[in-house]
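**Student:** for reference, the sequence and a predicted model appear below.
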Amino acid sequence: MANKTYWSEFLRGVTKDNPVFALLLGLCPALAVTTSMENGIGMAAASMFVLMCANLIISSLKNHIPPTIRVPIFILVIATFVSIIGMVMEAYSPALHSALGVFVPLIVVNCMIIGRAEAYASKNPVSFSAVDALGIGTGFLLVLATIGSIRELFGTGEIVLFGFQLIQIPIDSSSFMIMPPGAFFTIAILMALVNYRRDKMLERGG
């Protein structure tokens, strides 16, 4: 752990190991539920809760989990917290729960969460596993909120978050942006910009 700090681990999850733009994980919810900023934030928050809880439990029990059955145990732990967040959302935010639909229970098989359990939480202390979850979750939140806000703004001409209108612009909105092709178009443009910036930074570093 000598070369690790909590801050560096957090930043790594947001930037270098960003689940969508770097690791290319969690693309299904990134494309499917981001028809609005609110949906993107809701999905990312639910995923962050599950990721944080799963990382903490798996890291705490890593020395007691038999290697041969570690993946089924990881899935059982993740499924427990997915059930909890699903019931909480259905009770306190039924509209958001309905909008996210099947993608809430599908958090169980989200490669981002299973991957962090296998690659990080099962090999690192509880404190670093918590920071890893926070960094990865924050990176996922920023991406989904960005994609959702872009699609909602150009698809409807406004951004509404939990009943409050944040932005409204006088444009001819296009339903294309809130349809599946709009999701692919938006994420492709954002990935191109991220890769361009990364290449420029590597050139300056070289």
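**Tutor:** Yep, that arrived. Numbers count the residues shown, from 1 in each chain.
**Student:** can we go C-alpha only for contacts and neighbour counts from here?
**Tutor:** Noted.
**Student:** following the chain onward from the helix ranked longest in the chain, which element is next?
**Tutor:** Ranked by residue count under DSSP state H, the longest helix found in the chain is helix 126-156. Downstream of helix 126-156, the next assigned helix or strand under DSSP states H and E is strand 158-161.
**Student:** list the buried ones in that following strand?
**Tutor:** Across strand 158-161, burial judged by 16 or more other Cα atoms under 10 Å covers 158, 159, 160.
**Student:** from residue 3, how far off is the second one?
**Tutor:** In this case it means residue 159. Distance of residue 159 to residue 3, given as Cα to Cα, to the nearest Å: 42 Å.
**Student:** and the longest helix of the chain, how far out from the chain middle?
**Tutor:** Averaging C-alpha positions (Cα atoms, centre = their mean, to the nearest Å) puts helix 126-156 5 Å from its chain's average.
**Student:** mind putting the buried residues of strand 158-161 in a markdown table, distance to residue 87 included?
**Tutor:** As requested, the buried residues of strand 158-161 are arranged in a markdown table below (distance: Cα to Cα, whole Å):
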| residue | distance to residue 87 |
| --- | --- |
| 158 | 30 |
| 159 | 27 |
| 160 | 24 |
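**Student:** list just the nearest of those residues to residue 49.
**Tutor:** residue 160 (23.4 Å; Cα to Cα).
**Student:** quickly find the element holding the residue nearest to the closest one when sequence neighbours are not counted.
**Tutor:** If the residues on either side of it in the chain are set aside, residue 160 comes closest to residue 166, at 5.7 Å by Cα to Cα, 6 or more residues apart in numbering. Per DSSP H and E: residue 166 is located in strand 164-168.
**Student:** which residues does the spatially most central residue of the chain contact?
**Tutor:** Most central residue of the chain, judged by C-alpha distance to the mean C-alpha position with Cα atoms, centre = their mean, is residue 140 at 3.0 Å. Listed by Cα atoms under 8 Å, 6 or more residues apart in numbering, the contact set of residue 140 reads 14, 18, 19, 20, 44.
**Student:** in the following helix or strand past the strand holding residue 166, what counts as buried?
**Tutor:** Under the assignment DSSP H and E, the closest C-terminal helix or strand after strand 164-168 is helix 180-205. For helix 180-205, the neighbour count (16+ other Cα under 10 Å) marks 182, 183, 186, 187 as buried.
**Student:** and here's the other structure:
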Amino acid sequence: MEQKSLWQIFSKGLLAENPIFILALSLCPALAVTTTVVNGLTMGLTVTFVITTNNVVVSLVRRWVNQKVRVPVYITSIATIVTVAQLVLQAYFPDLYDALGIYLALVVVFAIILARAEVFASKHGVVASFCDGFGMGCGFTLAMLTISVIRELLGAGTICGIPVFGAGYQPMLMMVLPPGAFMLIGYLVAATKTWNRHKEQQRMKAARIAAAKAAEAAASKGGVD
């Protein structure tokens, strides 16, 4: 597969098909664990590791898995990878492990992970599946980081626990609650879709201009002949 195609597979997960802002999948952690930047980033990186690794595993075994049992196989693969991630966090980052709590275990049933295994990895090669999983994971991490930065900044006046606005700042308590996160995600979804629509209009405009120039050049050539 050409390098350009691999880049397109990777980059679509950042904005065009962002798991949270466009596909609206796995919103539970976006509401629950994005109260601080550290928690949001940790969850994002964990999901990136799981979805990328699972895509590679599914791509490797796709030819030997019976279609009737493919979903249990995918779930078993995801559960194994999530368990490894949990054990690593528990051993080396116990504070983060405790902060994320039950949401680490719930990564097993995150819709975006199973969706990429079913829609993409089960039909494509290892390299393309890696790019797809990594791109979707990066898009998920980008969304989690964006939400957590805004929530911590407005809800506590800090970034990674470091004061930004000073002691006189009155925190917006709504931002540390799930309703505040839900409203914030709504605004970010609207902004992302507006941006994607703008980029699509620009591409269509550029295509029309290129087609008009090509037609003009062909007409000029025909007139000369």
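**Tutor:** Sure thing, it's come through. A quick note: this is a predicted structure, and the numbers were derived from the prediction, not measured.
**Student:** could I get the TM-score for this pair?
**Tutor:** Put the two chains on top of each other and the TM-score (TM-score structural alignment, normalised by the length of the first structure) is 0.93; 202 aligned residues with a Cα RMSD of 1.6 Å.
**Student:** average separation of the longest helix of the first structure from the aligned part of the second structure, please.
**Tutor:** In the superposition against the second structure, helix 126-156 of the first structure averages 0.4 Å from its aligned positions (mean Cα distance after the TM-score superposition for the first structure).
**Student:** in that helix, what's buried?
**Tutor:** For helix 126-156 of the first structure, burial by neighbour count (16+ other Cα under 10 Å) applies to 126, 128-156.
**Student:** just stretch 58-74 of the second structure next, same as before
**Tutor:** Neighbour counts over stretch 58-74 of the second structure (16+ other Cα under 10 Å) mark 58, 59, 60, 62, 70, 73, 74 as buried.
**Student:** residue 153 of the first structure is in contact with residue 159, isn't it?
**Tutor:** Yes: Residue 153 of the first structure is within contact range of residue 159, at 5.6 Å (criterion: Cα atoms under 8 Å).
**Student:** shared neighbours, the two?
**Tutor:** Listed as contacting both residue 153 of the first structure and residue 159 by Cα under 8 Å, 6+ apart are 167, 168.
**Student:** hmm, back to that, reformat the contacts of residue 140 of the first structure as a markdown table; add secondary structure, distance to residue 96 of the first structure and neighbour count.
**Tutor:** Formatted as a markdown table, the contacts of residue 140 of the first structure follow (DSSP: H, G, I helix; E, B strand; the rest coil; distance: Cα to Cα, whole Å; neighbours: other Cα atoms under 10 Å):
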| residue | secondary structure | distance to residue 96 of the first structure | neighbour count |
| --- | --- | --- | --- |
| 14 | helix | 25 | 25 |
| 18 | coil | 25 | 23 |
| 19 | coil | 23 | 26 |
| 20 | coil | 22 | 20 |
| 44 | helix | 12 | 24 |
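**Student:** burial count for the closest residue to residue 117 of the second structure other than its chain neighbours?
**Tutor:** Excluding the flanking residues, the one nearest residue 117 of the second structure by Cα to Cα, 6+ apart is residue 55, at 5.6 Å. For residue 55 of the second structure, the neighbour count with other Cα atoms under 10 Å is 32.
**Student:** so residue 55 of the second structure touches residue 129, yeah?
**Tutor:** Yes: with contact defined as Cα under 8 Å, residue 55 of the second structure reaches residue 129; the gap is 5.5 Å.
**Student:** shared neighbours, the two?
**Tutor:** Shared contacts of residue 55 of the second structure and residue 129, counting by Cα under 8 Å, 6+ apart, come down to residue 121.
**Student:** pull the residues that contact stretch 107-118 of the first structure.
**Tutor:** Residues from elsewhere that reach stretch 107-118 of the first structure, judged by Cα under 8 Å, 6+ apart: 19, 25-26, 47, 50-51, 54-55, 58, 71, 74-75, 78-79, 82, 133.
**Student:** repeat that for 6 Å
**Tutor:** Outside stretch 107-118 of the first structure, the residues that touch it by Cα atoms under 6 Å, 6 or more residues apart in numbering are 25, 26, 51, 55, 78, 79.
**Student:** next step: the buried residues of stretch 58-74 of the second structure restricted to helices.
**Tutor:** Those of the buried residues of stretch 58-74 of the second structure mapping onto helices are 58, 59, 60, 70, 73, 74, per DSSP H.
**Student:** distance of the fourth one relative to residue 56 of the second structure?
**Tutor:** For residue 70 of the second structure, the distance to residue 56 of the second structure equals 15 Å [Cα to Cα].
**Student:** which helices and strands sit right next to the helix or strand encompassing residue 216 of the second structure?
**Tutor:** Using DSSP H and E, residue 216 of the second structure falls within helix 178-224. Helix 178-224 of the second structure is packed against no helix or strand, with contacts defined by 3 or more Cα pairs under 6 Å, 6 or more residues apart in numbering; DSSP states H and E.
**Student:** can you give me the end-to-end distance of stretch 146-164 of the first structure?
**Tutor:** Stretch 146-164 of the first structure: ends 17 Å apart by Cα to Cα.
**Student:** distance between that stretch and the chain's centre?
**Tutor:** In terms of Cα atoms, centre = their mean, the centre of stretch 146-164 of the first structure is set 18 Å apart from its chain centre.
**Student:** residues in contact with it: which ones?
**Tutor:** Among residues not part of stretch 146-164 of the first structure, those counted as contacts by Cα under 6 Å, 6+ apart are 34-38, 40, 165-169, 173-175, 177-178.
**Student:** same check, this time on stretch 62-82 of the first structure
**Tutor:** 50, 54, 108, 122.
**Student:** just stretch 22-37 of the second structure next, same as before
**Tutor:** By Cα under 6 Å, 6+ apart, stretch 22-37 of the second structure touches 19, 39-40, 110-112, 148-149, 151-152, 160, 176, 178, 181.
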